[in-house]
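Participant: Need coordinates for the below:
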Amino acid sequence: MSTDTPAPLPFTTPVTPALLRGALDVERTDAGLLPHRLPAAARAQAPDGQIALAEAQSSGVRLVFRTRATVVELEARRTRTVYQGVPPRPGGLYDLLVDGVLAGQGRASGGNALDVDMATGVTRFRAGPVGCVRFDGLADREKDVEVWLPYSERTEVVALRTDAPVTAAPASGRKVWLHHGSSISHGSDAASPTTTWPARAALLGGVELVNLGLGGGALLDPFTARAMRDTPADLISVKIGINLVNADVMRVRAFAPAVHGFLDTVREGHPDIPLLVVSPLLCPIHEDTPGPSVPDVGRLGEGRVRFAAMGDPEGRATGKLTLRVIRDELARLVEQRCADDPHLHYLDGRELYGEADADELPLPDALHPDAATHLRMGDRFAAMAFGAEGAFAAL
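Facilitator: Sure, this is the predicted structure:
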């Protein structure tokens, strides 16, 4: 597999919304189609650039089609984020699945860059060309092909080039799982788009994923709740907590009503389907220390990113949120609502990543899990949620 283009391929298929899954909206740009994970109405109410950046990154978004092609090229223009003072990460991976099995990986050439100064927050945009990622050596038979886009890059998809015709894949018939969470659900430091923990769990559970994991954006925003309300789904999960602490945006007094309001809105569109509330994973710096959390600028000179909790533990007495406080509140709230909502469920996030895991696989930057932890979390979530006793068992 290569990102080069050895010879022109005979079939070119423009990318249309019919080929995309996992996006709630698409925007026509000068290059092609830009998938969005929040609809236009929600984007219009987003208060800052962080959520705009996160929702346009393609976590869980994939092209799905049928073909007997042995070579597939995707033209796309990526926009990657480059943090000044930190060694640049490799470009985002594309995963190609054939009939649900990983058959290739690659990175696109070209693309834009967004330079971010973590110390000041200043950003600078650098334009670049449309690029290409190529997959070859595929089986010469009719097959379902999925190209999962990089979870950490904004990707404008332009066209497919193949050595055989392409048609839109028929509906899979699988249940749709709609999930919302923070950067950990978005993908954080997963190895590739199909190994973020939600993607891993969806593939193991045999469901279609719509991932509204939004880096820095799981703040109980009403526009996100309305987007979830209006999105067709058979199963829903909401992972609540870490962003509320590390952004220091809320106190205990506001927290429970905000959670009730968020869940009420989701239930307006989905009154009877399984709805799973997931509390925060273990995060030692914020278990008993409120936010905000900020990057340790002193470590940037070492080429490392690490976060520190800047709140005062005594702030809990005045209503500041910590992860322990949030877990207690969520457990109480879900138990209260279950009296009238038999399809509501609760999962303690420490069942996905807890103290024993932190000893073995500590959070590299004190906030986000590494690639191995994403796989472990995805496996555990699939077993707990889709297993015989799980919230999503009755598919």
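Participant: going forward, measure contacts between C-alpha atoms and count neighbours the same way
Facilitator: Noted.
Participant: Helices of this protein, start to end?
Facilitator: 40-45, 49-55, 183-186, 197-205, 222-229, 242-246, 252-269, 297-300, 323-338, 355-360, 371-386 (DSSP state H).
Participant: CSV please, covering those and showing mean neighbour count and distance to residue 80.
Facilitator: Listed next are the helices of the chain as CSV, based on neighbours: other C-alpha atoms under 10 Å; distance: least, C-alpha to C-alpha, whole Å:
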stretch, mean neighbour count, distance to residue 80
helix 40-45, 14, 20
helix 49-55, 18, 10
helix 183-186, 26, 15
helix 197-205, 24, 21
helix 222-229, 22, 24
helix 242-246, 26, 23
helix 252-269, 17, 31
helix 297-300, 15, 19
helix 323-338, 17, 31
helix 355-360, 12, 30
helix 371-386, 21, 19
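Participant: Quick one, which of those gets closest to residue 148.
Facilitator: helix 197-205 (9.9 Å; C-alpha to C-alpha).
Participant: would you list the helices of the chain in CSV and tack on distance to residue 30?
Facilitator: Below are the helices of the chain laid out as CSV (distance: least, C-alpha to C-alpha, whole Å):
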stretch, distance to residue 30
helix 40-45, 18
helix 49-55, 18
helix 183-186, 26
helix 197-205, 30
helix 222-229, 26
helix 242-246, 34
helix 252-269, 35
helix 297-300, 36
helix 323-338, 44
helix 355-360, 45
helix 371-386, 34
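Participant: And those helices: which comes nearest residue 394?
Facilitator: Comparing these by C-alpha to C-alpha, helix 371-386 comes nearest, at 8.3 Å.
Participant: ok, residue 393 to residue 328 distance?
Facilitator: As for residue 393, its distance to residue 328 is 25 Å (criterion: C-alpha to C-alpha, to the nearest Å).
Participant: Give me the neighbour count for the residue nearest to residue 303 when sequence neighbours are not counted.
Facilitator: Spatial nearest neighbour of residue 303, chain neighbours left out: residue 86 (4.6 Å); criterion: C-alpha to C-alpha, 6 or more residues apart in numbering. By the measure other C-alpha atoms under 10 Å, the count of residues near residue 86 is 16.
Participant: contacting residues around residue 86?
Facilitator: 300-301, 303-305 (C-alpha atoms under 8 Å, 6 or more residues apart in numbering).
Participant: let's see 7 Å
Facilitator: Residues in contact with residue 86, defined by C-alpha atoms under 7 Å, 6 or more residues apart in numbering, are 300, 303-304.
Participant: What sits closest to residue 374 if chain neighbours are left out?
Facilitator: Nearest to residue 374 is residue 197, by C-alpha to C-alpha, 6+ apart, at 4.7 Å.
Participant: for comparison, sequence B:
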Amino acid sequence: MITTPIEPALFRGGATLEPATHGLRLHRLPPWVREQFPDPQLLMMESQPSGIRMSFRSTAQRIELTTHSTRVVYRGADRARGRVDLFVDGEFRESDTLAGGDAITVDLTDGTTGFVPGASHVSVFGELPASDKRIEIWLPHNETVDLVALRSDAPLVPSHEALPVWVHHGSSISQGSNAGAPSDIWPAVAARHARVDLRNLGFGGSAMVDPFMARVIRDSAADVISVALGINVVNADAMRLRAFVPAVHGFLDAIRDGHPHTPVVLISPVFAGIHEATPGPGAFDPATIGTDQVRFIATGDPADVAAGALTLEVIRRELASLVERRSADPHLHYLDGLDLFGSDDASRLPLADGLHPDAEAHQLIGRRFADTLLRVRGGTPPFAAASSS
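Facilitator: Just a heads-up that it's a prediction; the model follows:
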């Protein structure tokens, strides 16, 4: 077997690599962000490689990828393990579920934590076609991953399709919460349908209209940009209306400093009944802890909306109005999140935990957003890449 060095040229999706205990750790945000704002929630989410995939050409018939994962385990709230998905010449071939790895345990009743070490995992993909082919390996969207070794029975040569680059920022739904596999998160589904090269900046609990996130997008190569804002601000009760609207203006202004003519889609929140008319903060429903399905609840007072508290209904109204007031920008587009997943969709595909769409809903959202990508870029796939200016 041939050992291929793990290096940046093998990756798509904005990965950076950092030496770690077990190998090389993947990050979705640059070092300066992690140093400037070492928030534990953000650091955990950005080290989960949602949207990142390895891409190469090879005649190999067997590939072995050794990883060492770290996951958070909430006692009384089982979560699906991460997976590694293999595509050959653009077609899904197989998926491997991680085993072992380290676990950080969290007791939702008292907040205590623990650490359980585990072994590395080897994903084996065998009986591949002997012909020269393009291979993509999608890495887990919901576990931190250290890459230990990459082996194959023939050389692996980095290779990437020349596709338009789509940079997307959003919350846990964009990162892929409740999706079945890394290639089935809704941004990945949309990217395949619209034939674009995804860079996913979706971070669970961390789409907070942060200025540093706008700077990351500003400095990234992009042919189309989308930003989904609102749900995390409501969940955390992080802002009132007076602060939220100017913050979004500033976020868009910073993006425009680097991308004056790039299409930008501002997406309001998808449907979540608990926060439609009730402000945050959100919390775990204590009555569901330890059951088969932990749920979220909204703990705010709807009467506070008059004093500037935010709900999803308020967020949608204000984002639509904000885009109207920026009508001098012909490349800025507003997309109502209810057009991606609305109350009728939630009736058919209920939000099991009260917040996050399930695997089928990720497919639905992804297909619908692909239509928006094609519309704002023009034409049908594959459309030509443009400059990022």
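Participant: After superposition, what's the TM-score here?
Facilitator: Superposed pair, TM-score by TM-score structural alignment, normalised by the length of the second structure: 0.95. Supporting alignment: 380 aligned residues with a C-alpha RMSD of 1.3 Å.
Participant: circling back to that earlier point, surely the residue nearest to residue 374 of the first structure and residue 375 touch.
Facilitator: Yes. Judged on C-alpha atoms under 7 Å, residue 197 of the first structure makes contact with residue 375 at a distance of 5.9 Å.
Participant: quick one: which of the helices of the first structure is nearest residue 103 of the first structure?
Facilitator: Checking the helices of the first structure against residue 103 of the first structure by C-alpha to C-alpha gives helix 197-205 as the closest, at 14.5 Å.
Participant: helices or strands up against that closest one?
Facilitator: Counting contacts by 3 or more C-alpha pairs under 7 Å, 6 or more residues apart in numbering; DSSP states H and E, helix 197-205 of the first structure packs against strand 208-213, helix 371-386.
Participant: now those as JSON lines including distance to residue 168 of the first structure?
Facilitator: Shown next, in JSON lines, are these (distance: least, C-alpha to C-alpha, whole Å):
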{"stretch": "strand 208-213", "distance to residue 168 of the first structure": "16"}
{"stretch": "helix 371-386", "distance to residue 168 of the first structure": "28"}
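Participant: For residue 96 of the first structure, find the nearest of these.
Facilitator: Short answer: strand 208-213, nearest of those by C-alpha to C-alpha, at 15.8 Å.
Participant: how far apart are the closest one and its match in the second structure?
Facilitator: Strand 208-213 of the first structure: mean distance to aligned residues in the second structure after superposition is 0.4 Å, counting by mean C-alpha distance after the TM-score superposition for the first structure.
Participant: In the second structure, point out the residues matching that strand.
Facilitator: Per TM-score structural alignment, the counterpart of strand 208-213 of the first structure in the second structure is residues 197-202.
Participant: can you check stretch 366-384 of the first structure too?
Facilitator: Using TM-score structural alignment, stretch 366-384 of the first structure pairs with 354-372 in the second structure.
Participant: can you list contacts of that stretch?
Facilitator: Counting by C-alpha under 7 Å, 6+ apart, 173, 177-180, 184-187, 189-191, 193-194, 272, 274, 295-296, 340-341, 349, 351 sit against stretch 354-372 of the second structure.
Participant: One more pass at 6 Å, please.
Facilitator: 178-180, 185-187, 189-190, 193-194, 272, 295-296, 340, 351 (C-alpha atoms under 6 Å, 6 or more residues apart in numbering).
Participant: What of stretch 238-256 of the second structure?
Facilitator: For stretch 238-256 of the second structure, using C-alpha under 6 Å, 6+ apart, the contacting residues are 214, 218, 308-309.
Participant: Please repeat the previous calculation with a cut-off of 8 Å.
Facilitator: 208-211, 214-215, 217-218, 233, 308-310, 318-319, 322.
Participant: Could you do stretch 176-186 of the second structure as well?
Facilitator: So stretch 176-186 of the second structure is contacted by 50-51, 80, 82-85, 138-142, 174-175, 188-189, 204, 356-360, 362-367 (C-alpha under 8 Å, 6+ apart).
Participant: matching residues in the first structure for it?
Facilitator: By TM-score structural alignment, stretch 176-186 of the second structure lines up with residues 187-197 in the first structure.
Participant: Measure how far that stretch is from the centre of its chain, please.
Facilitator: Distance of stretch 187-197 of the first structure from its chain centroid, counting by C-alpha atoms, centre = their mean, to the nearest Å, is 8 Å.
Participant: Distance across that stretch, terminal residue to terminal residue?
Facilitator: 7 Å.
Participant: try stretch 281-292 of the first structure
Facilitator: End to end - C-alpha to C-alpha - stretch 281-292 of the first structure spans 17 Å.
Participant: what stretch of the second structure does that stretch fall on?
Facilitator: Residue span in the second structure matched to stretch 281-292 of the first structure, by TM-score structural alignment: 270-281.
Participant: From the rest of the structure, what touches the matching stretch?
Facilitator: Applying C-alpha under 8 Å, 6+ apart, the set of residues contacting stretch 270-281 of the second structure is 234-237, 296-302, 304-305, 309-313, 336-343, 346, 351, 354-356.
Participant: buried subset of those residues?
Facilitator: Buried members of the contacts of stretch 270-281 of the second structure, scored by 16 or more other C-alpha atoms under 10 Å, are 234-237, 296-300, 302, 305, 309-313, 336-342, 346, 351, 354-356.
Participant: Quick check: end-to-end length of stretch 289-299 of the first structure?
Facilitator: 21 Å.
Participant: nope, stretch 225-242 of the first structure is what I was after
Facilitator: 17 Å.
Participant: Could you tell me where it falls in the second structure?
Facilitator: Stretch 225-242 of the first structure corresponds to residues 214-231 of the second structure when matched by TM-score structural alignment.
Participant: mind listing what the residue positioned nearest the centre of the first structure touches?
Facilitator: With distances taken as C-alpha atoms, centre = their mean, residue 186 lies nearest the centre of the first structure, 2.3 Å away. Residues in contact with residue 186 of the first structure (C-alpha under 8 Å, 6+ apart) are 59, 151, 196, 211-215.
Participant: Of these, which is the most crowded?
Facilitator: The most neighbours, when the contacts of residue 186 of the first structure are compared by other C-alpha under 10 Å, belong to residue 59, which has 34 neighbours.
Participant: I appreciate the help and will end here.
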